[in-house]
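> sharing a sequence plus its predicted fold:
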Amino acid sequence: MKTKILLLFTCVLSGMIIQAQVNAGQIDDFQNGTTENWTDGGSPVPPVNVNSGGPDGAADRYLRDPSTGGGGPGSKMVMFNDQQWAGNYTAVGIVAIRFDARVLTNTLNLRVAFDGGGGRICTTNAVVVPAGGLWSKVEIPISATDFTLVAGGSNINLTLADVTDMRILSNTIPSWQGESIVSTLEVDNIEAATTLGIDDLVHITSLKISPNPGHDLLKISLKDISNTSTLKVFNVHGVLIMDTKLKHTNTTLTISNWTSGIYFIEISDGSKREVKKFIKV
């Protein structure tokens, strides 16, 4: 009887493990109010679910993960998942990890790292996300040629076929460890992508702002605009201080009442987007 119960338990447990394996196209959007199994171990400042303010605005939940810099738990920018992001990435055809990201305080160099059948690996090239409080789309390719073996790694292909642990981290070099840095990473819509390419990051190359630095007036110039063109201004802390529709290719803002500091000027028409840094003196 005990043997039968044990076999039944084993079968049920195996079924639960299979259900937790990574699937092509899966997305963690954090709308269930949890961290969706993302953690950073014993950190005193673990990832938390924030109930509003994601890339889709009000009521769009997202995940916030701070790092404190220095040494000890919580000092490094890294978070990991050993649940629904474990599995055979090669078999299901996942070629990239895609997500929305916003960075506060200090610029981050984002990478994906895996542990698994062939040991630890990390993406060779980082995606640099400047601090500034603006949401942007990040895509990190994860084919075998996109990885570097790091300490404890021996075979990239074996790991991709049997991932046990996925990490999103910041480091200037490929590593299993995040860098020690004072910063905050906010993420949403973490996706197991089967194709490469982010279509909505086409830049508006004609955007010009002057003078920069400036004191009283800020002139914004575009080659053309559409009926969906908008202008947004964020301060260095990511607070939206202006959101208006653009009606002319040349716009002048009165900025004499702005506090001195760094601002980010964002122009978007729905399919194209450009951001310029502006310094108010």
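Perfect, thanks for sending it. Numbering: from 1, shown residues only.
> CA only for contacts and neighbour counts going forward, please
Fine.
> continuing past the one helix or strand residue 164 maps to, what's the next helix or strand?
Using DSSP states H and E, residue 164 sits in strand 163-170. Next helix or strand after strand 163-170 toward the C-terminus (DSSP H and E): strand 182-193.
> point out the other helices and strands that that next one packs with.
Judged by 3 or more CA pairs under 8 Å, 6 or more residues apart in numbering; DSSP states H and E, the packing partners of strand 182-193 are strand 27-28, strand 62-68, strand 96-104.
> of all the ones you listed, which one is nearest residue 82?
Closest to residue 82 of those is strand 27-28 (CA to CA; 13.6 Å).
> name the helices or strands packed onto the next helix or strand after the closest one?
Going down the chain from strand 27-28, the next helix or strand is strand 48-50, by DSSP H and E. Contacts defined by 3+ CA pairs under 8 Å, 6+ apart place strand 48-50 against strand 62-68.
> one more structure, for comparison:
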Amino acid sequence: KHAFINSQPEWTGNYTSAGVVSINFDVQNTGTKDLSLRIGLQSNNNSRWAVTSVPVVISAGTAWTNVSFNIDEASMFSAGNPAEMVSDILTDVTIIKIFSNDGTISPEYQGDSEVLFSDYDNITASSSLSVTDFIPTGEFTISPNPSRNKLNVKLSSYNESLKLEVFDVLGKKIHMGKVTNLETTVNVSNWKSGVYLVRISNDNVSQTKRFIKL
């Protein structure tokens, strides 16, 4: 079956409380047949899935392109036996799957059994945390970005009430600390590779930047 499956902890859990609104990635089709890509989310009840209703068609020979799938009740249907409400599945995700199914394959959460070729990169989830509606607290910079071992956060001005928080793509907080001077260094060597959101905030305002861990 043509499918990319991930059950790592950073992709499981309650998508609703994490504010996940879409899943995005880069894909290329190196084969001679079209792909009809969908996202499938499996709940803890094994064969019960929430599947995106409309496939994104990637024509044969398509070079790298970015695609996005909305993750909500209006954009997904429930598949599996017995069926479970999409809203319930989104609160208890155990597996995420990217697969090709043009709607003629049963069950609907299975990938095409034909020989297909594709590559995927930069798979991320967009959440309410990534919406750039924050009020700046004063510009800050992060470097190096991307980075393997450390993250330097440099402020343009210092306020002792500021705190530093880092979230993964699902909105899970993986680091929190006080900002004690104009420049703070965080050891990221043990973090998983991927995209993170770095937030500086106080009780009233906050500002967020995107960080990539190699």
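Nice, I can see it. Source: prediction; values computed, not measured.
> quick revisit: just put the helices and strands packed on strand 182-193 of the first structure in a markdown table and tack on mean neighbour count and distance to residue 77 of the first structure.
Converted to a markdown table, those look like this (neighbours: other CA atoms under 10 Å; distance: least, CA to CA, whole Å):
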| stretch | mean neighbour count | distance to residue 77 of the first structure |
| --- | --- | --- |
| strand 27-28 | 18 | 19 |
| strand 62-68 | 23 | 5 |
| strand 96-104 | 22 | 11 |
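> quick one: which of those is nearest residue 129 of the first structure?
Closest to residue 129 of the first structure of those, according to CA to CA: strand 96-104, at 6.7 Å.
> average offset of the closest one relative to the second structure?
Average distance, strand 96-104 of the first structure versus aligned residues of the second structure after superposition (mean CA distance after the TM-score superposition for the first structure): 0.6 Å.
> tell me, that strand lands on which residues of the second structure?
Using TM-score structural alignment, the residues of the second structure aligned to strand 96-104 of the first structure are 22-30.
> list the contacts for residue 142 of the first structure?
Counting by CA atoms under 8 Å, 6 or more residues apart in numbering, residue 142 of the first structure makes contact with 94-97, 112, 123.
> now with 7 Å?
When contacts are counted by CA atoms under 7 Å, 6 or more residues apart in numbering, residue 142 of the first structure touches 95-96.
> same question for residue 171 of the first structure.
Contact partners of residue 171 of the first structure, counting by CA under 7 Å, 6+ apart, are 109-110, 178-179.
> now those as TSV including distance to residue 219 of the first structure and neighbour count?
Shown next, in TSV, are the contacts of residue 171 of the first structure (distance: CA to CA, whole Å; neighbours: other CA atoms under 10 Å):
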residue	distance to residue 219 of the first structure	neighbour count
109	32	18
110	33	26
178	40	23
179	39	21
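> need the residues you listed in CSV with distance to residue 68 of the first structure, can you?
Formatted as CSV, these follow (distance: CA to CA, whole Å):
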residue, distance to residue 68 of the first structure
109, 16
110, 17
178, 12
179, 11
